[in-house]
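any chance you could fold what I've pasted below:
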Amino acid sequence: MKKALARLLGLSRPDADAGISPRARARLLDMTFGRLVFSVNAIPFVGMPFVIWLYVQKLDGGALLAWTLGYGAAAVWMQLRFRRYKQEREDDDALVRRWLPFVQRVALVHGFCLSLAAVLTASLGGFDFKLLLYISIAAIVAANATHQTPILGVFQRFFVACWTLQIVNTPRSFPEHWPFVLPLALLYALAIYRHALIANQFFRQQVRMEDDGIRLAERYRLAKEEAEKALQAKNLFLTTASHDLRQPVHAMGFLIEAIARRNRDPALIPPLDDLRRSVRSVHLMFNSLLDLSRIEGGIASPRNTAVAFAPLVEEVASLFREEARSRGLDLRVRLPAGAAAVLANPALLRQSLVNLVHNALRYTKRGGVLVSARRRGSHWLLEVWDTGVGIAIEEKGRVYSPFYRNEHAWRIDSAGHGLGLAVVARCATLMGATYGLDSVERRGSRFWLRFPEAKPLAPAAIEPVYEPEGLSASTLLQGVCLVVEDDPLVTAAWTSLMEAWGVQAACAASGQEALALVDAGLQPQAILCDQRLRSGESGFEVLKALFERCPDASGAMVSGEFDSEALQQAEREGYLVLHKPLEPSQLHALLFQWLCAA
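Take a look at the predicted model:
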C-alpha cells in the first residue's frame, strides 16, 4: 500500500528510468519546467476576471485579489529561476539532480495554491460564479495533464495537491448540489490522470526516439569518417603511386607498337590489333580510375571557361576512329557550323567525351556511334548515340554509379570495371553541367551533357586539330631524339619504338648523363624528359638546361604525375607536358612536326 501511494505521489521517481539517457531526462525536465512556468504566469490573468466579478456584485474580493497578486509575484520569481536554470546546461545529469526536486516542490505548492481560489470563495458569489471557477481550475489541470507530464512525478504532485483539495472543498462550495458535483469531480480526476499517463508515455517515447536518432546520427558520422579516411588513403595511394603504376602501362603501349611495326607475319596482325585494343582499354580504365580518385579526393578543382567544342569533339573522334573501323562500326560526328562554345572545363569535358565514346563503342556490336551537338535555348546539348545493347528502365538510375555494369555489358565485354560513366557523372557535377541518358533495351542509347552557351570564340582563338597530310602509322621519320628516362623497362620501350619509326634514340638516366651526351656532340632535334628521376633531379630543370645547350631543339615533359608543382609551373611557362601512358599515335604525330621542322 505504501509503495502504491508513493508511486501515485511520484515519490518513487519512476521518471529516472535507466533506459533514458541523461540528455533525454534533461530534455523532459526542460519541457516540464517550461510548462510549469507558463502555468504560474497564466494564473493572474485567470484570477483578475473573478476579482472584478466579485467587486461588481459588491462582494468582498480582497482574499481573491491577494491570491491573484501573490501569483503575480510568484510568476516573476519563476521567470528568474527559469532563466538561471537555462544558464546551467553544462552537465545534463547534474542539472536533473539539482533542479528536479525544485520543480517537484514548486508543482506541489502550485497545485495546492491553485485550489485555494475555490476555498477562498466558497462562501462568496452564486452557483454560476463557483461553477465557472471550478471549470476554470479543471481546464488548467487538463492543460497541465497534456503539457506538464514529460516528468510524471511533477504532474502527480500538482494534480494530487490541487484536485484533492478541490474534492474536499466541494461540499462547502456546493452545499446543495455536492451529491452531483462530487461524483463528476471524481470521474474527472480518473479521466485526467489516465490522460496524463498516456501523455507521459508519448513524451518518453519521443525522447527515446530522439536518443535513437542521435545515436544513429553519431554512428553514421563515425562510419562516414571511417569511409572518408579509407577513401583518402586509397586516393593518396593512387596519387602517390600513379607514376610507378603508369610506367609499365606506358612501356607496354610502346613495345606493342614497336613489335607491330617490325612484324612481317600476316597471321600476327589480328592478335597484335587485339593487343593494341586491350592496352588502349587499360589506358582508358587506368585514366578513369585515377581521374575518379582525384575528383573524389578533391584534388581536381576545375575552372570553367569558354570552350570551342568542335575541335575537341573532332580530336576525341580521331582517337577512336581506328578502333571503330577495326570493330566494323561507323563513327560519325555531326556538329553545327561556326565557332560555337560552351562554358566548361576543357580537360573534364574531353575526359567525359572520351569515356562516353569509348563506352558506346565497347557495347555496340553492329551499327555505329554518332557524336553530335544541338542548341537548346541558351544551352548546348552534346550527345553520344549508339546502336548497342541499351539499358533497361530499372537500371538507368545506377549506370552512373562506380563499378556498376549490367548483365548485357558483362556478356559483351568482361574487361571493363564500371568506372567510365562514374567519371562522367563526377566531371559533369564539377563543371556544373547536367547529364542523363535515354535508352531502349537491345536497341541503343543516347547519353547527353548539357552546358550553358558561352560567347563564341574568335576564329584565331580556336586551335585546329593538327592532321598532317599523308601522315599515318607507317610514315617513317628521321632525326635524333634525346630521351631522359631512368626506368630501364621504359627506356627499352622508348628505344624500340623510336628505332621502329626510323628515329635515332639516345637515352639518359639522369640530367648529368644527358648533358654529357650533348657535350660529347649529340645534337637532338627533339628532347623528351621524365619529371621524377631517381637521381633526385627535377626533370623540368634538366629540360631547361638541355634547351640552353640545344636552342634549336623542340621538346616536352613526359610524366606519370598530374599534380606535381614542377609540371604545373612548366605549363604556366609555356612548356608542353605529356602524361603517361602516352598514345604512340600522339607521339608519332608530335615527332613528325618536330623532326620535319628540324
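
every contact and neighbour count from this point should use C-alpha atoms.
Will do.

helices or strands next to the top helix by length along the chain in the packing?
If you go by DSSP state H, the chain has its longest helix at helix 178-262. Here helix 178-262 touches helix 22-56, helix 127-147, helix 152-173, helix 269-296, helix 488-500, helix 584-597, going by 3 or more CA pairs under 8 Å, 6 or more residues apart in numbering; DSSP states H and E.

closest one to Leu312 among these?
Of all the helices and strands packed on helix 178-262, helix 584-597 sits nearest to Leu312, with 14.8 Å by CA to CA.

contacts for that closest one?
253-254, 257, 468, 471, 473, 477-480, 525-526, 554 (CA atoms under 8 Å, 6 or more residues apart in numbering).

before we compare anything, build this one as well:
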Amino acid sequence: MPSIKSDSASRYGVASAKKRVLDLEDNRTQSQDIHQRVRYTLLHVYSKYEPVLLFGYLLFVFVIVQITWHTTELRTTLIFWLVLNIIIVAHALWLGLKFKKQAHLHSPERWVRMRIYSSLAFGLLWGMGPALFMNLSDMVNLVTFSVLILGVLSSSAYFLSIIPPLFYLFFVPVLLCYCAIVFWEGMYIIAAATMLFLAFLAWMSHQIHRMMFAVYAARYENELLAESLCHEKEQVEKASRAKTRFLAAASHDLRQPLQAQRLFAEAIKARSHNTALNQLGSQLIESQHAMQLMLDELLDISRLDAGIVAPNLSAVSLYAIFIRLHADFTPLAESRGLRFHLHWPPNDAVVHCDPGLLDRILLNLLNNAIRYTLTGSVMLAARQRGQRWRIEVRDSGIGIPINQQQDIFEEFRQLDNAARDRSRGLGLGLSIVQRLCQLLAYPLSLTSCPENGSVFAIEIPIWTGPVASDEKTSPNFTALAGLTALAIDDDQAIREALKASLQTFGVIVHTAANRDEAIQILKYHLPDVMIVDYRLSGFDNGLDVIESLRGSNHEIPAILLTGDTAPEKLVELGKTKCTVLHKPISLNNLLQAILESIPL
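The predicted structure is shown next:
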C-alpha cells in the first residue's frame, strides 16, 4: 500500500508539473502574440504618416538645390544627389503601399529590415550632401543649413521614434556629419551641443516607443481579457440554459405521473365512505406534498427566470394571512415535535403587497425554519416599524455560520444536508425568497449564529388607503353536476384520473388522446368545457388543438394543463387567453377553474 500511495503521489506531482509547464507555455505564447500584434500596429501607424514625412524631406531637398544651384560648381553631382533622394522616397512610398495591402505577407521584423537601407541612405545623403554643395564657411549658409537640418529632425523625431531602428539609422548619420562639419569649422561648443542633442533625441525616442508599445500592448491584453470574459460568460449562460432545459424536462416528466396519482387519490377519498379508504386517500395525498413543494419551487424559479412574475399590489390584511399560516403550519410543527408561536398583528393591520407573492415568501421561510429546527420552536412575528411592518420568522434551529449566510441564497445550496434528504427540499426556497423580495423591493435581512437559531425578516409598506371587504364565499361544486367536459391528454393514466375525479362531482367526461379523437367526439357531443394538455403526441400542442376545435361558431371555454416549466414556454403560455394550470393540480383547483371558466 505505501508504494501505491507513493506512486499515486508521484503521478499527481508529475501531472501538476506538466500542467504548470503548459500554463507557462500558453502565457508565453499569448504574450508573444500580443507583442507581434503591437509591432504590426506600430508599423501601420508609421505607414499612415510616412508619406507626409517623405514629402517634407523632398521639400528640404528642393530647398537645398534651390539655394546651391547658382553657387555650386558641382551641378551634375547636385542633380545626381537630387535624383537619389527622389528614388529613395519613391522606394519608401512603394514599400508603404505594399505594406498596407499585404501587411501579413512578412513578419514585422522583415518589413523593418526592408526599410533599413532607405533610412541609412537618407541619413548619409542628408548629412553629407549639403556639405558638398554649400559653402559652410559662410556663416549665412551654415545658419541656413543648421536651421533646416535641426528643424526637420525635431519635427520628425516623434514619428520616427515609432520604429527605433529607422530613427537611429537616419538621425545618427545626419547629426554625426553635422557635428563633424561644425567641429571642422572650429565651433566646438556647437559640436558638443549637437552630441547632447543627439543623446536627448535618442532618450526621447526610446521613451516614446516604450510608451506607445505599452499602450497598444495594454489595449490588446484588455481585448483578450474581454474576449475571455465573453467566452466565459457564454459558457456560463450555456450551462445555465442547459440546466434550465434539464430541470424543465425533469419537472415535466415528474409532473405527469404525479398528476394522475393526485387525482386518483382525491377520487378515492371523495367517493369512499369507508374510513380506512378515506385514510388511505389522505395518506396518498400527504405523501405527495413534499414532491409538490419541490416541483412548485422549480416552477417559481422558472417563472422568475422567464421574467413573467409581475406583482399585483393591493391592500392585504396581514391578520388574515397570519390566520391562514397558523392553520397550515401548526399541525406541521406539532408533527415534528415543535412549538409554533405567533406574535399577532392587530386585526386592522393592512399592508401594500401582492398577496400571492407574500404568501410564497412566508411559506418558504416557515418551511425552511421547520426543516432545520430539530427541537424547540418556530415563531412568526409582526412588528410595526414606522410606515412598515417588519415580519420575522424565528427558529431555534441549527443556525448558519456568518461566512455561509450569503451562500444559502444560492440555487440548490443546502447546508448540513450532504445526504440530500428529500424532506428538506431542493435548496431553492431561500433563493426564491430573495428574488421575490428584490422584485417587490422588500428589504430582507438574516441574523443567525450556529446552534442558536436564525431570524429572517422582511419589511412591507403599510397600506394607508381605504380597505375593501375581503369576504369570500366557499365554491359550490354541486353546480357542476350535469356539465359535459372533454379531456384531451396523450397520457392514458391522466385521462382516466380526470374522468374518475370529475365524475365524482357529477361531471360527464369524454376523453381523447389527440386532436383526431377529439374531432370525432365533437361530432356527437358539444362540451361545456375542454381540459387540454399542452404537450400532446407528435407535433401537436394544446393551444393549437383548442383553436382548431373551437372553430368559428363555438367559443368553448378551455383549461390548459401543463407540466412545462421552461422559461420560454412560460412566456408563451402567459400570453394565452386560456386558463393555465400547472401540474400536478389538486382536484379543488381544477373544479374552481371550471367554475370560473363557464357561465352558470
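
let me see the TM-score of these two.
Once superposed, the chains reach a TM-score of 0.60 (TM-score structural alignment, normalised by the length of the first structure), with 509 aligned residues with a CA RMSD of 6.2 Å.

coming back round to it: okay, and which of the contacts of helix 584-597 of the first structure map to strands?
In strands, defined here by DSSP state E, the members of those are 480, 526, 554.

if I look at Gln531 of the first structure, how far off is Ser564 of the first structure?
To Ser564 of the first structure, Gln531 of the first structure is 9 Å away according to CA to CA, to the nearest Å.

and what of Glu257 of the first structure?
29 Å.

what's the answer for Gln593 of the first structure, then?
Using CA to CA, Gln593 of the first structure is found at 27 Å from Ser564 of the first structure.

do Gly367 of the first structure as well
Applying CA to CA to Gly367 of the first structure and Ser564 of the first structure gives a distance of 43 Å.

equivalent analysis for Pro171 of the first structure, please.
For Pro171 of the first structure, the distance to Ser564 of the first structure - CA to CA - is 94 Å.

verify the stated contact: Leu381 of the first structure with Arg374.
Yes. Using CA atoms under 8 Å, Leu381 of the first structure is in contact with Arg374, at 5.2 Å.

the more surrounded of these two?
In terms of neighbours (other CA atoms under 10 Å), Leu381 is the more surrounded of Leu381 of the first structure and Arg374; the figures are 20 against 14.

out of the helices and strands packed on helix 178-262 of the first structure, deepest packed?
Stretch with highest mean neighbour count among these: helix 152-173 (a mean of 22; mean count of other CA atoms under 10 Å).

now the angle from it to helix 127-147?
Here helix 152-173 of the first structure runs at an angle of 170 degrees relative to helix 127-147 (axes from the mean of the first three to the mean of the last three CA atoms, to 10 degrees).

packing partners of helix 152-173 of the first structure?
Helix 152-173 of the first structure packs on helix 2-9, helix 92-120, helix 127-147, helix 178-262, going by 3+ CA pairs under 8 Å, 6+ apart.

ok, now which ones touch the closest residue to Arg276 of the first structure other than its chain neighbours?
In space, and not counting its chain neighbours, Arg276 of the first structure is closest to Ile256: 6.8 Å by CA to CA, 6 or more residues apart in numbering. With contacts defined as CA under 8 Å, 6+ apart, Ile256 of the first structure is in contact with 272, 275-276.
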